[in-house]
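Student: have a look at this prediction, sequence included:
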Amino acid sequence: MFDNLFSVLFTAAHFALLIGIYGLFIGVCWSPFLTAGRLRDLFAVLPPSGWRVNYVLWILLPALVWGFLFGGTLSVSLDVRPPTQASEIYVAGIDGIVVATLISLLLWPFLLLYVLPRSGLDWDPNEYAPKTIVLVVGSLIWYLAFLAGPAYILSIFAGFGDVMAGP
């Protein structure tokens, strides 16, 4: 039992680290969203201080969480799913992408638009108008596209190699 738990946690931590490092690249691609003063205000409010420092520190967090969810789901899916005609790696990879993306789409807007303001980190002077909500969700979708796209391509190639290797 502990071997399986260790395997799941190891795979999740492995993907969190790999995808977290990739999150630095995503941060560069995501940086045009910083032209919106509302998001700069968000990074200015977060600890430690200064929006530029916080941008570098906090931009990795969604990638780390997404990678951990992806790796955990991938590992569990490989153990739980019954064999099919499709490659197990491909199917488990799709499971990981779907679960990690859906949780991220629910988690981050809830955290930014509800939890932070309730805990005293009020970052939007516009009282979280619909434009702020669209900005947060749109920027999250942009960010997740850079995470899910390469993971899907990796699942295709890994699954193709798995099928070609034979039983």
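Tutor: Looks like it arrived, so ask away. Numbers count the residues shown, from 1 in each chain.
Student: C-alpha from now on. contacts and neighbour counts both.
Tutor: Will do.
Student: how far away from the center of its chain is the helix or strand hosting Val98?
Tutor: Here Val98 sits within helix 88-110, counting by DSSP states H and E. With C-alpha atoms, centre = their mean, to the nearest Å as the basis, helix 88-110 stands 8 Å off its chain's centre.
Student: can you tell me what sits against it?
Tutor: With contact meaning C-alpha atoms under 8 Å, 6 or more residues apart in numbering, helix 88-110 is reached by 62, 66-67, 69-75, 77-78, 133, 136-137, 140-141, 144, 148, 151-152, 155-156, 158-160, 162.
Student: other SSEs contacting the host helix or strand of Ala13?
Tutor: Assigned by DSSP H and E, Ala13 belongs to helix 2-30. For helix 2-30, the packing partners by 3 or more C-alpha pairs under 8 Å, 6 or more residues apart in numbering; DSSP states H and E come out as helix 60-80, helix 130-165.
Student: put this next to the previous one:
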Amino acid sequence: MVVPDVLAFVSLEFIGGALQIGVISLGLGLLASLVLVPFLLNGRLRSLFATVGPTDHWMGNYPIVMTIVGGGEIALFALTVELIAIEYANPATVEQLILSASVAILLGCILVLSLLPLVVFPRLGIDWDKNGYDARTVGLVCGAVLWYHAGTILLSPYTFDWIPSPLL
């Protein structure tokens, strides 16, 4: 299938709505990044953000990386919810599928965000922890990821009211 054939199935309203979700999700991702600020008091996480990102300093990289991470998760969740709501008419089925998808997305994001700095980056030669990835580093990264997701879950009832429904 070529790109024009795929785009023929997608309406302009869907594309506009998806772009709108993307922009709003990035804004919400920046807001959600504030949840993790207390963990930046530890030099290990500052070292991670100093190493990973387009700028040379952790203060520049942190908002960029966390906005993309948070915005991507929010957009993924919002589009998943919309696609489930379109596909199924039974409200009980929709609710069950949204709950299952939410848990799967949450667990997947927690797993990926924990494994990236602790396993993948060192294997790629990105050495950000001068302490050798000891138990304190593992606990700090896993605690920060869980804290971040707990905070975003608590914020989600308020933030999803801002996201439009492009598909319905």
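Tutor: Thanks, I have the structure now. Remember, predicted model here, so these are calculated numbers, not experimental data.
Student: with respect to His14 of structure 1, which of the helices and strands packed on helix 2-30 of structure 1 lies nearest?
Tutor: Among the helices and strands packed on helix 2-30 of structure 1, helix 60-80 comes nearest to His14 of structure 1, with 7.3 Å by C-alpha to C-alpha.
Student: what's that closest one in contact with?
Tutor: Residues outside helix 60-80 of structure 1 that contact it (C-alpha under 8 Å, 6+ apart): 7-9, 11-24, 27, 88-89, 92-93, 95-97, 99-101, 104, 108, 147.
Student: so where in structure 2 does it end up aligned?
Tutor: With TM-score structural alignment applied, helix 60-80 of structure 1 matches the range 67-87 in structure 2.
Student: average gap between that stretch and structure 1?
Tutor: Once fitted to structure 1, stretch 67-87 of structure 2 is off its aligned match by 1.7 Å on average (mean C-alpha distance after the TM-score superposition for structure 1).
Student: what's the separation between the spatially most central residue of structure 1 and Leu78 of structure 1?
Tutor: The centroid of structure 1 falls nearest to Trp66 when counting by C-alpha atoms, centre = their mean (2.8 Å). Distance, Trp66 of structure 1 to Leu78 of structure 1, using C-alpha to C-alpha, to the nearest Å: 18 Å.
Student: same deal with Ser139 of structure 1?
Tutor: For Ser139 of structure 1, the distance to Leu78 of structure 1 equals 31 Å [C-alpha to C-alpha].
Student: now the helix holding Val98 of structure 1 against helix 130-165, angle please.
Tutor: Using axes from the mean of the first three to the mean of the last three C-alpha atoms, to 10 degrees, the inter-axis angle of helix 88-110 of structure 1 relative to helix 130-165 is 170 degrees.
Student: residues in structure 2 aligned with the next helix-or-strand element following helix 88-110 of structure 1?
Tutor: Counting by DSSP H and E, the element after helix 88-110 of structure 1 in chain order, helix or strand, is helix 116-118. Aligning helix 116-118 of structure 1 against structure 2 (TM-score structural alignment) gives residues 121-123.
Student: which residues touch that stretch?
Tutor: By C-alpha under 8 Å, 6+ apart, the residues outside stretch 121-123 of structure 2 that reach it are Asp127, Trp128.
Student: at 7 Å instead, please
Tutor: With C-alpha atoms under 7 Å, 6 or more residues apart in numbering as the test, stretch 121-123 of structure 2 has contacts from Asp127.
Student: could I get the buried residue list for that stretch?
Tutor: Using 16 or more other C-alpha atoms under 10 Å as the burial criterion, none of the residues of stretch 121-123 of structure 2 qualify.
Student: surely Asp129 of structure 2 meets Arg44?
Tutor: Yes: judged on C-alpha atoms under 7 Å, Asp129 of structure 2 makes contact with Arg44 at a distance of 6.4 Å.
Student: so Ser49 of structure 1: helix, strand or coil?
Tutor: Using DSSP: H, G, I helix; E, B strand; the rest coil as the criterion, the local structure at Ser49 of structure 1 reads coil.
Student: just tell me what it corresponds to in structure 2.
Tutor: So, by TM-score structural alignment, Ser49 of structure 1 is matched to Asp56.
Student: one step back: could I get the helices and strands packed on helix 2-30 of structure 1 as JSON lines with distance to Leu112 of structure 1?
Tutor: What follows is the helices and strands packed on helix 2-30 of structure 1, written out as JSON lines (distance: least, C-alpha to C-alpha, whole Å):
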{"stretch": "helix 60-80", "distance to Leu112 of structure 1": "12"}
{"stretch": "helix 130-165", "distance to Leu112 of structure 1": "8"}
